[in-house]
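*Asks:* my questions concern the predicted model and sequence given below.
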Amino acid sequence: MKRILFLLVVVAIFFTSCSDWLEEHPKAVAAETFYNTEEEADAAVLAPLAKFRSGFAMSYPGLLECFADYAYGRGSWEANSDYEGLNTQNQTRANMVWASLYKAIRDCNIAISRLPEASGLSETSKAAYLGELRFIRALSYFYLVRSFGSCPLRTEENMADYNLGKSSVDDIYAYIVNDLLYATENGPDKARLVGTPCKNSARSLLAQVYLQLEKYQEAATFAKQVIDSNAYSLVPVSSSRDFEKIFGAGVVNTTEEIFYLKQDNTTKNGWEFVMFCAHPSALINGKPMCGAGGWYGLYTTTENQMIAEWDVKDLRKDYNLLLHDFGLGDNTYLMAKFYDPDALSGSGSGNSNPLIRFPDVLFIYAEAITKATGTPTIDAMEMLNRIHRRAYGYDPNSPSEVDFKLADYGSVDKFMDLLIKEQAYECMNEMKRWFFLCRLGIAKDRIKKIKGIDVAEKHMLFPIPTTEFDYNEALDPSKDQNPGY
């Protein structure tokens, strides 16, 4: 199945390679008309996913993990952990994120505009494909609006208009919600291929978006629908290395996968972020952390408060961290969640990028229902305990001696303090922590508490790329650039 996915990606790239509009002068958008069979519609969905594997897949995880309270950047990435905004080198990386996301949006817009006219597909089938595309478009805008704030809202209706001003954050979120509501109703019940979205992918993302908008009851409702679907479960573990069954390079999919970017270490479609985290001499079980080498651009230390307080009996600690002296002293850890000893030079690694997995939905529901009701509930605590039990090697669905007791976390503040800690340990190195802290409005306080650094206000948003101002005449850099850049 994984092979099929990448063969189709090649087809998708072939059909879309001629439309690199973000890197060219404004021109008319061609109206591709090849969406008449299931194979062609498959290619339409896989095309925008291929765009995620460019600047997004490497630059975004690196940037966001450097911002996390538990990690530090090294080398050219070190400046990100100063929290003074992006320097020139890292602005270039942010530009790649912007470009890959808008290229994905363009691919979605073309297919969304043409699929309704497809003669070889049933109306139900067309609606399902449109649901997948609208999920991917919503996901792209969700990353854009959180990183860049207000930005151009390019749709299938205005995609021929290159000169387009910024839309408000509120309007962008309304558009995201509308796309996701469509996807929850019309997307496929199950993923057609490994790595393509389904209705539960849309419900999960919609729950996250509603949480971002502080619509807690709506967030709880959609998260609970995913949980109650019984389509997902936590993968049990009994040792730290058992987490390889979840994150390993050879894993095709698992019972907790909701939406991942799939990778392949035998082609150029592999994930470079694994190499970014690794050191060339670092070994796990006697094998290289990454067979292709390593840049060790990300690390943490034994002195970081979150790391120092992490219980050594928690199997996630030993799995996520590899003590390794790479020149900064014997107190440094490599971020070892993603490990691929068989990665080939120039190909990237085979580990999948877990954008949405089942623990994310459990966290969303636990927070949303607590804030919706104004008090922690037994149900909310059970969601955290499922994750916590698994972390210690217990059956996630059965009470254990490591369970948190609701009586000890009776207020919203106490419960949230617990959830904030558990989210860090569970989702470490998955590029989720910075957005999580920003959404809660505690990013500046956390960085000051853990790292002793003041976060500059300009650091809260990425700069809009200068190339956008060069080619989009509706934007004025003196007025439309984000503050501080």
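*Replies:* The structure has been received and is ready for your questions. Since we're looking at a predicted model, the values are computed, not measured. Numbers count the residues shown, from 1 in each chain.
*Asks:* contacts and neighbour counts: CA atoms only from here.
*Replies:* Will do.
*Asks:* ranges for the helices of the stretch 351-485 of the chain?
*Replies:* 358-373, 378-391, 412-427, 433-440, 443-451, 466-471, 477-480 (DSSP state H, counting those that start in this stretch).
*Asks:* show me which of these has the highest average neighbour count.
*Replies:* helix 358-373 (a mean of 23; mean count of other CA atoms under 10 Å).
*Asks:* residue 320 against residue 314, yeah?
*Replies:* No. Between residue 320 and residue 314 there is no contact under CA atoms under 8 Å: 10.6 Å.
*Asks:* the two: which is more packed in?
*Replies:* Neighbour totals were compared for residue 320 and residue 314, and residue 320 leads with 22 against 18 (other CA atoms under 10 Å).
*Asks:* so which of the helices of the stretch 351-485 of the chain gets nearest residue 33?
*Replies:* helix 466-471 (27.1 Å; CA to CA).
*Asks:* ok, structure two:
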Amino acid sequence: MNISLKTFIIGFAFSCLACSCAEQFLDVQPGSQYSSDFLNTKEGIEAITNSAYQNILLTGDAGVNRIYVEESCTDVFVNFRGLLNGNLQPFMDFTWAASQGYLQDFWRSNYRAIRDANLLLNAIPEHPQLNDDEKRQLSGEMHFIRGFAYAYLYSWFGSVPLVTPDSELLLARSSDAETRAQIESDLSAAADELNTTTPLYGRATKGAALGLLAQYYLQTRQWEKASETAQQVMDLKLYGLWSDVRTLFALNNEGNKEMIYAAPAIAMTGYGNVWIANALPPGYPTDVMNTATQVCLPLAFYQTFTDGDQRKELILTRYTNKNGAVIDLTTGEEYQNPRSFKYPLDPAQVERHGGMDFPILRYAEILLIKAEADVMAGKNIADALPYLNEVHTRAGLAPYRKVDIPDQDHFIELVLNERKWEFFSEGRRRQDLLRQDQFLQNAIDRGKHAQAFRKLFPIPQSEMDANPNLVQNDGY
């Protein structure tokens, strides 16, 4: 891990302490207890900037919890035992409620990021210590952070209150059109203002802003815009696929050309990646802390991989435990299901916390966005197929042939499968299924009582109780 990354994350920790006095119960708020003198210093700007990033680039338990929630209501995740199981079972069973703590945590962290971004966007134009280049860069970063936060909130809850520096405390939800316009405006502004490079790993770039905008356009079925924006990322000629998917996530390959944007992690309590500690099976031969919970990949999902797919090598199916016994993780009996080792063991791991970054946007996704968006927009399958094949063949597989893909439905099925195999343990599956109207049927096919209102999560009950102007999503 490089020094700038370590400095960045440690800065997160100190910024959390600096901003803790500003926290109120209801996090949908424009207010702050930062003094104007503090905001008028570069030190104040940096502290609030670090706080904003910390609230969107979730690490520690919050980082994996976001992925767990996204995936536990799909076919690429299953969990057994431990305290974590009690929190995730409702998501696996399609019985989650507005009182679920992970929903509250996610809502609040994103609104803290929005609060910080609003503070700086208000302070930047007349700031006495920033030059024009610094103002433009910082404005781009804050638009990026605010757009990022609203995009995530929209994907979980639908339309949400849009907070500005001048907002009242208790806001009603904005309309769907207003929420979508805000996301597009913020990420577009970020793409216009940001540079293609950044001096500090983990900060926003033009490529990251364009990539998140392409993600957003795809998810909201704006196919032409998704295709065009993905093409803009490719036209930057800064990114490409890492040659070997088996080493893509290795600690010594962090910041490689495929990782357009990632949440930096370090082996420090609260700021690391705890995935592997929760995924380790009983008695696995390592000194890394092995928790009681058992985070697994369903055997049925593992069995969908094609023979020869190198991505299977990121999955543990057999090991020799500390007592010398060979354990088979393909029996499918309770926690004897395969384990995702996509986030590798870190020799420097502190308790559960390792230094494996969380990928937020990879070049592989840009290629698959382009493929899906082009075909959904009615373009020729033959023209879109190379984008799909670039990811598919990187995994060591033979390319798909146009002659075997008769129509749009078959092509999209291939894309969704590719995304399933490529992005497991990265929190993409729920959105993929929703976008192609397969979310409910996927759950029903697995024996879940999946009702239509479950396409959105409920507004957290704590926020409903604190703000009488909020209206809950239907069904909750």
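*Replies:* Yes, it's here. Since this is a predicted model, take the numbers as computed values, not measurements.
*Asks:* what would you report as the TM-score here?
*Replies:* The TM-score (TM-score structural alignment, normalised by the length of the second structure) is 0.88; 455 aligned residues with a CA RMSD of 2.6 Å.
*Asks:* related to what we said a few turns ago, how about a markdown table for the helices of the stretch 351-485 of the first structure, with distance to residue 45 of the first structure added?
*Replies:* Listed next are those as a markdown table, based on distance: least, CA to CA, whole Å:
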| stretch | distance to residue 45 of the first structure |
| --- | --- |
| helix 358-373 | 23 |
| helix 378-391 | 32 |
| helix 412-427 | 27 |
| helix 433-440 | 26 |
| helix 443-451 | 35 |
| helix 466-471 | 26 |
| helix 477-480 | 32 |
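*Asks:* so which of those helices is nearest residue 212 of the first structure?
*Replies:* Nearest of the helices of the stretch 351-485 of the first structure (CA to CA): helix 433-440, 6.1 Å.
*Asks:* can you check which part of the second structure that closest one sits on?
*Replies:* Residues 429-436 of the second structure are where helix 433-440 of the first structure aligns, with TM-score structural alignment as the criterion.
*Asks:* hmm, back to that, and of the helices of the stretch 351-485 of the first structure, who's closest to residue 254 of the first structure?
*Replies:* Closest among these, using CA to CA: helix 358-373, at 10.1 Å.
*Asks:* point to the residue nearest the middle of the second structure.
*Replies:* residue 360 (4.9 Å; CA atoms, centre = their mean).
*Asks:* now the end-to-end length of stretch 66-79 of the second structure.
*Replies:* 14 Å (CA to CA, to the nearest Å).
*Asks:* which residue lines up with residue 98 of the first structure in the second structure?
*Replies:* Matched to the second structure by TM-score structural alignment, residue 98 of the first structure sits across from residue 107.
*Asks:* from residue 139 of the second structure, how far off is residue 237 of the second structure?
*Replies:* Taking CA to CA, one finds residue 237 of the second structure at 24 Å from residue 139 of the second structure.
*Asks:* again, but for residue 265 of the second structure
*Replies:* Taking CA to CA, one finds residue 265 of the second structure at 25 Å from residue 139 of the second structure.
*Asks:* who has more neighbours, the two?
*Replies:* residue 265 (29 against 23).
*Asks:* the first structure: which residue goes with the more buried one?
*Replies:* Per TM-score structural alignment, residue 265 of the second structure is aligned with residue 263.
*Asks:* and that match, helix, strand or coil?
*Replies:* The local conformation at residue 263 of the first structure, judged by DSSP: H, G, I helix; E, B strand; the rest coil, is coil.
*Asks:* just to check, it is in contact with residue 272?
*Replies:* No. In this structure, residue 263 of the first structure is not within contact of residue 272 by CA under 8 Å, at 9.9 Å.
*Asks:* residue 277 of the first structure -> the second structure?
*Replies:* So residue 277 of the first structure corresponds to residue 279, using TM-score structural alignment.
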